[in-house]
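>>> okay, here's the prediction I keep looking at, along with the sequence it came from:
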Amino acid sequence: MRIRQALVAFCAAIAMVVAGPSYASALDSPYQRGPDPTEASVKAIAGPFAVDQVKATGHTGFGSGTIFYPKDEKGTFGTIAVSPGFISPEGLVHWYAKTLASHGFVVMAMGTFTVADPPPSRGDQLRAALDYMKTKSPVKDKVDPTRLGLSGHSMGGGGTLDAASKMPDLKAAVPLAPWYLTGGPVIPKVKAPTLVVGANIDFVAPMAIFATPFYKALTSPNKALLTLPGDHMTPFLLANPTLTKFAVSWFKRFLDDDTRYDQFLCPNPASYEGTCPLT
């Protein structure tokens, strides 16, 4: 019996060594929040954290904002600013911002000065939104200023890439159907882990012109390209479990250093291209 127990213990120890960095880093990450993720949980529009919200006030660097954050939770969280696209008000990205917050992030759905603001202007406003959240917002005590991320749809996706190119310490970016006609020279300057998301029948920002070349031009060692079924609007502006799965997993992995989410990103799932293993 003792020999058998010793063999079981030895095998368990070997398994932990083989699992190696991934197992250890998941346990060692001080930012790990929430229960162990499952395929169902990462697709949930309402994640494990109750969410509250507050309007952004007293700001000058962006048009408007609503901040969604985990309610009644202690400590700080990774923080994300999200921009809508061309001719789109802040409210169109509320579902997305609230969903991300419910998985354990502080997230601003940002409105632009005008709905026609081009990508560079949106990028400047996204950077101002992050600065506001960590220095002046009503929830600044919940913000970890070292763990910042960006996302945005259409011209907001272009703005995400523009802002990311000017933020060498940014932890993660998720541009959605990015539109940025003059973005070519900007993309190689993006150093943050970046998940580019496109749609296969998008005739406004066709993947062949925008998302795919942007992905290929990225120089970050951690990058991915996700193709969703649908047009320029529907997969991004309506609650979408597939988008939720990958956006949540990307931000969890790179804002929280939570390797429990690697399983949803590597090996590459269908309709997804990326650099594996993640580092």
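Yes, it's here.

>>> okay, CA-based contacts and neighbour counts for the rest of this
Fine.

>>> helices of this protein, start to end?
Using DSSP state H, the helices of the chain run over 2-28, 39-42, 94-102, 119-135, 155-165, 211-217, 234-237, 241-255.

>>> would you reformat those as CSV and include distance to Leu181 and mean neighbour count?
Listed next are the helices of the chain as CSV, based on distance: least, Cα to Cα, whole Å; neighbours: other Cα atoms under 10 Å:
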stretch, distance to Leu181, mean neighbour count
helix 2-28, 39, 12
helix 39-42, 33, 15
helix 94-102, 25, 26
helix 119-135, 9, 23
helix 155-165, 9, 31
helix 211-217, 11, 19
helix 234-237, 20, 18
helix 241-255, 24, 23
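
>>> and those helices as CSV, adding distance to Ala177?
Formatted as CSV, the helices of the chain follow (distance: least, Cα to Cα, whole Å):
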stretch, distance to Ala177
helix 2-28, 31
helix 39-42, 21
helix 94-102, 14
helix 119-135, 13
helix 155-165, 6
helix 211-217, 7
helix 234-237, 8
helix 241-255, 12
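
>>> between these, which one is nearest to Asp141?
When these are compared by Cα to Cα, helix 119-135 sits nearest Asp141, at 7.7 Å.

>>> one more structure, for comparison:
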Amino acid sequence: MKKQYAFTFLFFIAFFTTTSIFAQCEDVTVANLTNPGPFDVATLTEADGIRNGPDYAGATVYYPTNATPPYASIAIVPGFISEPSSVEEWGPFYASHGIVTIIIGTNSPFDFPEARAEALLDALETLRVENTRATSPLEGGLDTDKFAVSGWSMGGGGAQRAAVLDNSIKGVVALCPYLNNPSLNHSSPVLIFSGENDPTAPPAQHANPHYNATPNTTDKLLFEIENGNHSVANTPNGANGLVGQIALSWLRLHVEENECYCPLLTDTLLDNPSEASDIQTNIECAPILAVQENNLDIHLYPNPTQNVVNISSNIPVSYKVFSPLGQLLMEGELLENTKQIDLSGLTSSMYYVMVNDTTLKILKE
């Protein structure tokens, strides 16, 4: 199901905290999507002890030295007959914003997209190993549930194919991707940059068919850069810096699951920018959810709960259960005296339960 994201005004981050997400969202501005970001960056190579992956040739890991882990991560692969240097500016950019980045080479410069997809998956395995390597500065510092992939040209095609091969990937950033006859049935949110005047991967033959081949149930965004060539998205400075701002926001929203970036994207960055010759997207920001004062004497118990939550109410009620990002997960009506909602099908998390017109929070253990 396509995700919907709530720009949520809440007076807590997790169940028992009082920090406001509204206050967090106040810091989510275009002005903070700088290049470089606020953190210092260091690098690791195989000479420093990182794994030598068999499906790629050589790697550099860029990581922040003064940010707070655990970190999301992204693996990036270059294009046909191209070196990692062709996309290396993405490494310090992402890392300076707190996202660990591994940029790899290919076993052969002539590798096609499918081989580059395998190379990206192997790079993610290197990050998993790095998270457990005792002498690594990243030991225990990576959130291995928050991985993304990216690539340029055939590497961009490979990044999209990697999402098909591994459905745990949380996001894709395809840079002027090249992929013939695309088979892209996956659920990983995909951002596609293309250049209007790209002679190597013309949008009409690659980026646009890629967007159309991605299921409508998958969050997707196509951003075509006016007068752009094949390398227009090779650095975050492309399109007057808009390429980096959109890519970073995409990872924040979909990989780090920070819903504040949904309205920043839809209402600001994608609001008729002069740098774009075409924008296509299906992402939507859900209506505001707010935890309200309970004026109807409705209570949820036990809270926390393991499976079933009871509703104390003497009147019939309708209910909706929302994810932390505002996605509607369940709904129904309860007419009997014993009113229960079975949450056993949901993972352990905090949820919002709207009972009639009152929204309450519930923690499922």
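Done, it's in. It should be emphasised that the depicted structure is a prediction, and the values quoted were computed from it without experimental measurement.

>>> related to what we said a few turns ago, right, and the helices of the first structure - which one's nearest Pro193 of the first structure?
Among the helices of the first structure, the nearest to Pro193 of the first structure by Cα to Cα is helix 241-255 (7.2 Å).

>>> what residues does the closest one touch?
Contact with helix 241-255 of the first structure is made by 39, 42-45, 78, 96, 99-100, 103, 147-149, 171-172, 174, 193, 195, 228, 235-236, 258-262, 264-265, as judged by Cα atoms under 8 Å, 6 or more residues apart in numbering.

>>> cool, stretch 97-106 of the second structure as well?
By Cα under 8 Å, 6+ apart, the surrounding residues in contact with stretch 97-106 of the second structure are 36-39, 55-64, 67-68, 71-78, 83-84, 87-88, 91-92, 94-95, 116, 119-120, 123, 127.

>>> picking up where we left off before, let's see which of the contacts of helix 241-255 of the first structure end up in strands.
Filtering the contacts of helix 241-255 of the first structure for membership in strands, criterion DSSP state E, returns 78, 147-149, 172, 174, 195, 228.

>>> compared with the first structure, how much does stretch 156-164 of the second structure deviate?
On superposition with the first structure, the mean distance recorded for stretch 156-164 of the second structure (mean Cα distance after the TM-score superposition for the first structure) is 0.6 Å.

>>> drop anything exposed from the contacts of stretch 97-106 of the second structure.
Neighbour counting by 16 or more other Cα atoms under 10 Å classes 36-39, 55-56, 58-64, 67, 71-78, 84, 87-88, 91-92, 94-95, 116, 119-120, 123, 127 among the contacts of stretch 97-106 of the second structure as buried.

>>> so how far is Ala57 of the second structure from Asn107 of the second structure?
5 Å (Cα to Cα, to the nearest Å).

>>> I meant to write Ser231 of the second structure there.
On the measure of Cα to Cα, Ser231 of the second structure and Ala57 of the second structure end up 22 Å apart.

>>> picking up where we left off before, what's the closest of the helices of the first structure to Pro269 of the first structure?
helix 241-255 (10.3 Å).

>>> and the angle from the closest one to helix 94-102?
Per axes from the mean of the first three to the mean of the last three Cα atoms, to 10 degrees, the angle that helix 241-255 of the first structure makes with helix 94-102 is 50 degrees.

>>> roughly how far is helix 241-255 of the first structure from the heart of the chain?
With Cα atoms, centre = their mean, to the nearest Å as the basis, helix 241-255 of the first structure stands 6 Å off its chain's centre.

>>> can you check stretch 210-223 of the first structure too?
Chain-centre distance of stretch 210-223 of the first structure: 15 Å, with Cα atoms, centre = their mean.

>>> that older thread, out of the ones in strands among the contacts of helix 241-255 of the first structure, who's nearest Ile201 of the first structure?
Using Cα to Cα, these come closest to Ile201 of the first structure at Leu228, 9.0 Å.

>>> return the residues in contact with the closest one.
Listed by Cα under 8 Å, 6+ apart, the contact partners of Leu228 of the first structure are 197-200, 235, 242-243, 271.

>>> so how far is Asp258 of the first structure from the closest residue to Lys142 of the first structure other than its chain neighbours?
Spatial nearest neighbour of Lys142 of the first structure, chain neighbours left out: Thr76 (4.3 Å); criterion: Cα to Cα, 6 or more residues apart in numbering. With distances taken as Cα to Cα, Thr76 of the first structure is found 15 Å from Asp258 of the first structure.

>>> looking at the two now, which is surrounded by more residues?
More neighbours surround Asp258 than the other of Thr76 of the first structure and Asp258, with 23 against 19 (other Cα atoms under 10 Å).

>>> what's the closest non-adjacent residue to the equivalent of the more buried one over in the second structure?
In the second structure, the residue matched to Asp258 of the first structure (TM-score structural alignment) is Asn258. Excluding its sequence neighbours, the residue lying closest to Asn258 of the second structure (Cα to Cα, 6+ apart) is Arg252, at 5.7 Å.

>>> what do you get for Pro70 of the first structure?
Nearest non-adjacent residue to Pro70 of the first structure, counting by Cα to Cα, 6+ apart: Val51, 4.7 Å away.

>>> now do the contacts for that neighbour.
Counting by Cα under 8 Å, 6+ apart, Val51 of the first structure has contacts 68-71, 98, 101-102.

>>> try 7 Å this time
Each residue near Val51 of the first structure by Cα atoms under 7 Å, 6 or more residues apart in numbering is listed here: 68-71, 101-102.

>>> try Gly158 of the first structure
By Cα under 7 Å, 6+ apart, the contact set of Gly158 of the first structure is 119, 175, 178-180.

>>> swap in 10 Å and give it another go.
Residues counted as contacts of Gly158 of the first structure (Cα atoms under 10 Å, 6 or more residues apart in numbering) are 83, 85, 118-123, 151-152, 164, 175-183, 186-187, 210-211, 214.
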